[in-house]
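> Predicted coordinates and the sequence they were generated for:
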Amino acid sequence: MPALVLLGAQWGDEGKGKATDLLGGSVDYVVRYQGGNNAGHTVVVGDQKYALHLLPSGILSPGCTPVIGNGVVVDPAVLLSELSGLAERGVDTSKLLISGNAHLITPYHTTLDKVSERFLGKRKIGTTGRGIGPAYADKINRVGIRVQDLFDESILRQKVEAALDSKNQVLAKLYNRRAIAVDQVVEELLGYADQLSGYVADTTLVLNDAIDQGQVVLFEGGQGTLLDVDHGTYPFVTSSNPTAGGACTGTGVGPTKISRVIGILKAYTTRVGAGPFPTELLDEDGEKLRTIGGERGVTTGRDRRCGWFDAVIARYATRVNGLTDFFLTKLDVLTGWERIPVCVAYEIDGKRVEELPYSQTDFHHATPIYETLPGWSEDITQAKTFDDLPKNAQKYVQALEEMSGAPISAIGVGPGRDETIQINSFL
């Protein structure tokens, strides 16, 4: 079974791009299955750093076909800008495939996203303001616009008219904003048709055929498990399903064809935006993690909130995704701490809780229970094998593995493509 899912096991920003890139040279297809340009991956190749927002990380691997699946929402202007930027740097983007069933983010989606978030005030969710939520809402309400609609002006116009009938009422009467003209939107969207036509394909057929022929397909999730709209810290979540099940609905490949599910786990914890975060550090340690780890959002530019490793959410990720492996990233960031706390459970209303509470109220009131592990001071960025790590770093990895419920098969010891210790092969 040559199909794998690779996803974030925390609140996103775990280093999925590095993990996907590591596998990119060994796989035939890398597929984004959900989210949009609210997700960001940083990939370092040699002395070159690439910030990818919508494109699958596999686009940087020669011989690999990158695919944007039907579960993704696509801002065509952002996509074309990203393709152009990579082409200017000598990256071949001609192999990209885009599902004709993927939904489009339109100008009215980004407008609504920004004004509605401002309108919420203190109750805001912390969205990126890029139109992701409104685009998914239209998809579920069956008034969305798909990539394939760009190639039929009549259908496109009908759909834009239907959408703006109600949205202009909301913009004008609720938010006191100017109505958006149908012709303006249609003209802008039609302008993308010729530029995108060569990329559009029946990706469900392509991917299933590839798997049936024994080719290796890697499904790449955006964001992370705790941002899943069904299984995350709702309502402070994204609008799609980054969990493993989303790979099936977001690509049209059935679950029986997936052989491994790899969770990307940072050696500490971060999150961007609002919402509960039990191990968050609002002190010098939090600032030190942020500075050493370069914890600033690839897409948003916002500083990430930082905290110690949380084994409770790692166990939860193992459960809801059916994880077979972990890829532990950014272990090098912890170098220099004499002692490193790890959250092993929560205290809620005076009781010890070792599994993620299903109640939003309980999770908001969860207090971390820590065990402290010995740290290390040696530089680990040159380590090539597990035995090359300092003993205390080895013990830290082993403790996290035992607490999290799945084997750690790779360890990131630096940002570079080659700064990874491979313990077990993913393929």
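That came in fine, so what should we check first?
> going forward, measure contacts between C-alpha atoms and count neighbours the same way
Will do.
> ok, now how distant is Ala181 from Leu7?
Ala181 sits 39 Å away from Leu7, going by C-alpha to C-alpha, to the nearest Å.
> Looking at these two, which is more packed in?
Leu7 (34 against 13; other C-alpha atoms under 10 Å).
> which residues touch the closest residue to the more buried one other than its chain neighbours?
Spatially, and ignoring its direct neighbours in sequence, Leu7 is nearest to Gly221 (4.7 Å; C-alpha to C-alpha, 6 or more residues apart in numbering). The contact partners of Gly221, by C-alpha atoms under 8 Å, 6 or more residues apart in numbering, come to 5-8, 32-35, 242-243, 247.
> Among those residues, which lie within strands?
Judged by DSSP state E, those include 5-8, 32 as members of strands.
> can you map out the helices along this structure?
Per DSSP state H, the chain carries helices over the ranges 16-24, 76-88, 107-120, 132-140, 153-169, 182-190, 193-196, 203-212, 245-249, 284-292, 311-321, 360-364, 391-404.
> Nearest to Phe327, out of these?
Closest approach to Phe327 among those (C-alpha to C-alpha): helix 16-24, 7.3 Å.
> Residues contacting that closest one, please?
6-8, 30, 41-44, 57-58, 60-61, 64, 220, 264, 327, 415-417.
> what about that helix, distance to the chain center?
Counting by C-alpha atoms, centre = their mean, to the nearest Å, helix 16-24 is centred 13 Å from the centre of its parent chain.
> next one: stretch 244-256
On C-alpha atoms, centre = their mean, the centre of stretch 244-256 falls 16 Å from that of its chain.
> Pull out the buried positions in that stretch.
244, 246-253 (16 or more other C-alpha atoms under 10 Å).
> which residues are in contact with it?
5, 7, 33-34, 69-72, 203-204, 207-208, 219-221, 240, 261, 321-322.
> one more time with 7 Å
5, 33-34, 69-71, 204, 208, 219, 321 (C-alpha atoms under 7 Å, 6 or more residues apart in numbering).
> what do you get for stretch 65-75?
Applying C-alpha under 7 Å, 6+ apart, the contact partners of stretch 65-75 are 28-36, 56, 58-59, 95-99, 101-106, 132, 135, 203, 249-251.
> Now do it: distance from first to last residue.
Termini of stretch 65-75 sit 20 Å apart (C-alpha to C-alpha).
> Against that first model, consider the following:
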Amino acid sequence: MDIVLGLQWGDEGKGKFIDLISENYDIAARFNGGANAGHSIKRNDKRITLKMIPSGIFMKSVQNVIGTGTVLDPVSFKKEVSNLKLFDETIQPEKNLIISKKAHFVLPTHKLLDIYMEENEAYTTIGTTKNGIAQAYSNKNLRQNVRIGDMNFPDFKARVDSILAREYAFLTDGGMELPSLESISDEFYDAVEFLKQFNCTETEIFLNKAVSEGKTILAEGSQAAMLDIDHGTYPYVTSSSTTASGACSGLGISPKKVGEIFGIAKAYCTRVGNGAFPTELFDELGDELRIKGNEFGSNTGRPRRIGWLDLPALRYAVMINGVTQLVLTKADVLSGLGSVAVCTHYQMDNGAVESTAATLPENAVPVLKWLDGWNADFSAIKDPSALPKELIDFLTFLESELGIPVGYLSIGPGREEILKMK
């Protein structure tokens, strides 16, 4: 099993890379997260954002899996399938998508609770997508939720109704204006009936059998390492394990079966929502890069915060994930700048220096190293040998600092606009 994951705060371009290489695999499997993900893929001059469905769905020969470590909102899933078929009528996810029976449901009250907590000053506001992901994982860990396989049990509706009634009453008592319980329940059960046409099974057994038969698996992560619930910039993180180890637990595959670990990072940093961001730009250059790089959330449309590449955070992400190859994206966005900056370490108030950052203290002062910028028509570049010398120097610098090779370089938004470097 090979793994693809983000090394920053998400939005690094995982979907595009997975879409490109998934044809080399037999199976593409999502191992974490829910509809808060947004993998944007461009095909035939059209763009679509996949939320729950793995990015290998466009390959007819690839079996796609939504794994046990995920949480699934059936209402959002139904809409996503409909949008996918409108995007490409030849795609039949009912035939090449398998869903884990052990994945947990996102209930309609989970989304309402998410909105309530984000808008209530009594709770820490972290800037979630308000898709109910944290509430679903919370109920999972409290052993108060329902799983996909439960939908075929005779007491399923009674169990769900009990949860919905309890959480709806809590929100009502909290003074939140709510849609009727009947309307959100009806929409949920209608989507559950739609879900029943898909193959829901023990995906751990399916995947391990595939491994024993010599089949290849690409594990697809959502969000990114610095948003990991354990190792990210808590509390401004997601609610699942976004790391390579999370791929093993989320899919039920032994770490002994892991091969390549592809880490995706931008040539600069972006972040959505709250949380420390030492290299953030607040000037016109930040605004310029946001527009040029189309840095707006593929799932929410929210403008992303922009900053220089943060090596202390990136070193940490590479370390905890055991990354074997770096996939660098958005180098073309920096084209035309006279110089580009990279944060090599932090200077702390107490005089300490941090070169590998597990946390990002608010008082951290980034120490920047300036490198010569590059200028090129990336649309004309078909081979790494044609890259500007300044960009080659930039990549060499990153390889030296991180101790891993740059295996791929994305040079544009198109599906084919990526160079294999090694």
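Ah, there it is. Bear in mind that the values here come from a model prediction, so they are computed numbers and not experimental data.
> coming back round to it: which member of the buried residues of stretch 244-256 of the first structure is positioned nearest Ile380 of the first structure?
For those, the nearest to Ile380 of the first structure is Ala244 (31.5 Å; C-alpha to C-alpha).
> Kindly confirm whether my reading is correct that Met59 of the second structure touches Tyr25.
No. Using C-alpha atoms under 7 Å, Met59 of the second structure is not in contact with Tyr25; the gap is 9.7 Å.
> Dump the buried residues of stretch 244-256 of the first structure to JSON lines, plus distance to Leu356 of the first structure.
Shown next, in JSON lines, are those (distance: C-alpha to C-alpha, whole Å):
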{"residue": "Ala244", "distance to Leu356 of the first structure": "18"}
{"residue": "Gly246", "distance to Leu356 of the first structure": "21"}
{"residue": "Ala247", "distance to Leu356 of the first structure": "23"}
{"residue": "Cys248", "distance to Leu356 of the first structure": "25"}
{"residue": "Thr249", "distance to Leu356 of the first structure": "25"}
{"residue": "Gly250", "distance to Leu356 of the first structure": "26"}
{"residue": "Thr251", "distance to Leu356 of the first structure": "29"}
{"residue": "Gly252", "distance to Leu356 of the first structure": "30"}
{"residue": "Val253", "distance to Leu356 of the first structure": "30"}
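> which residue in the second structure lines up with Asn397 of the first structure?
Wrong residue type there; residue 397 of the first structure is Val, not Asn. Under the alignment (TM-score structural alignment), Val397 of the first structure pairs with Leu395 of the second structure.
> Spatially, what comes nearest to that match if we skip its sequence neighbours?
The shortest distance from Leu395 of the second structure to any non-neighbouring residue, by C-alpha to C-alpha, 6+ apart, is to Val406 (7.0 Å).
> per the alignment, the one you found corresponds to what in the first structure?
In the first structure, the residue matched to Val406 of the second structure (TM-score structural alignment) is Ile408.
> Just to check, that match is in contact with Phe327?
Yes. Checked against C-alpha under 7 Å, the pair Ile408 of the first structure and Phe327 is within contact range at 5.8 Å.
> of the two, who's got more company?
Phe327 (30 against 24).
> Over in the second structure, tell me which residue corresponds to the more buried one.
Match for Phe327 of the first structure (TM-score structural alignment): Val327.
> Same question for Thr203 of the first structure.
By TM-score structural alignment, Thr203 of the first structure lines up with Thr203.
> was I right about its match contacting Ser100?
Yes. Contact criterion C-alpha under 7 Å: Thr203 of the second structure and Ser100 qualify, at 5.1 Å.
> need the contact list for the residue nearest the centre of the first structure.
Centrality entry for the first structure: nearest residue to the mean C-alpha point is Gly222, 2.0 Å, by C-alpha atoms, centre = their mean. By C-alpha under 7 Å, 6+ apart, Gly222 of the first structure lies in contact with 7, 34-35, 39, 242.
> residue contacts, Thr128 of the second structure?
Applying C-alpha under 7 Å, 6+ apart to Thr128 of the second structure gives the contacts Gly273.
> quick one: it from Asn199 of the second structure, how far?
30 Å.
> cool, and Leu334 of the second structure?
Leu334 of the second structure is 44 Å from Asn199 of the second structure, by C-alpha to C-alpha.
> again, but for Lys14 of the second structure
For Lys14 of the second structure, the distance to Asn199 of the second structure (C-alpha to C-alpha) stands at 26 Å.
> returning to what we had before: tell me which of the ones in strands among the contacts of Gly221 of the first structure is nearest to Asp228 of the first structure?
Closest approach between those and Asp228 of the first structure, by C-alpha to C-alpha: Gly8, at 10.2 Å.
> Output the helices of the first structure as CSV; include the columns distance to Tyr346 of the first structure.
What follows is those, written out as CSV (distance: least, C-alpha to C-alpha, whole Å):
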stretch, distance to Tyr346 of the first structure
helix 16-24, 27
helix 76-88, 41
helix 107-120, 30
helix 132-140, 31
helix 153-169, 43
helix 182-190, 49
helix 193-196, 49
helix 203-212, 42
helix 245-249, 27
helix 284-292, 19
helix 311-321, 8
helix 360-364, 9
helix 391-404, 14
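> Return the most buried member of the ones you listed.
helix 16-24 (a mean of 25; mean count of other C-alpha atoms under 10 Å).
> Just tell me the aligned range of that one in the second structure.
By TM-score structural alignment, helix 16-24 of the first structure lines up with residues 14-22 in the second structure.
> The equivalent of Arg47 of the second structure over in the first structure: what's it in contact with?
Matched by TM-score structural alignment, Arg47 of the second structure corresponds to Lys49 in the first structure. In this structure, Lys49 of the first structure makes contact with 42-43, judged by C-alpha under 7 Å, 6+ apart.
> what sits up against stretch 345-363 of the second structure?
233, 276, 312-313, 315-316, 344, 364-367.
> Hmm, I typed the wrong one, I wanted stretch 97-116 of the first structure.
The contact list for stretch 97-116 of the first structure, computed with C-alpha under 7 Å, 6+ apart, reads 66-75, 129-132, 134-135, 144-148, 199-203.
> one more time with 6 Å
67-75, 129-131, 134-135, 145-148, 199-203 (C-alpha atoms under 6 Å, 6 or more residues apart in numbering).
> Separate out the buried members of those residues.
For these, buried by 16+ other C-alpha under 10 Å: 67-75, 129-131, 134-135, 145-148, 199-201, 203.
> List just the nearest of the contacts of stretch 345-363 of the second structure to Gly297 of the second structure.
If you rank the contacts of stretch 345-363 of the second structure by distance to Gly297 of the second structure using C-alpha to C-alpha, Ala276 comes first, at 18.5 Å.
> What is the aligned counterpart of that closest one in the first structure?
So, by TM-score structural alignment, Ala276 of the second structure is matched to Pro276.
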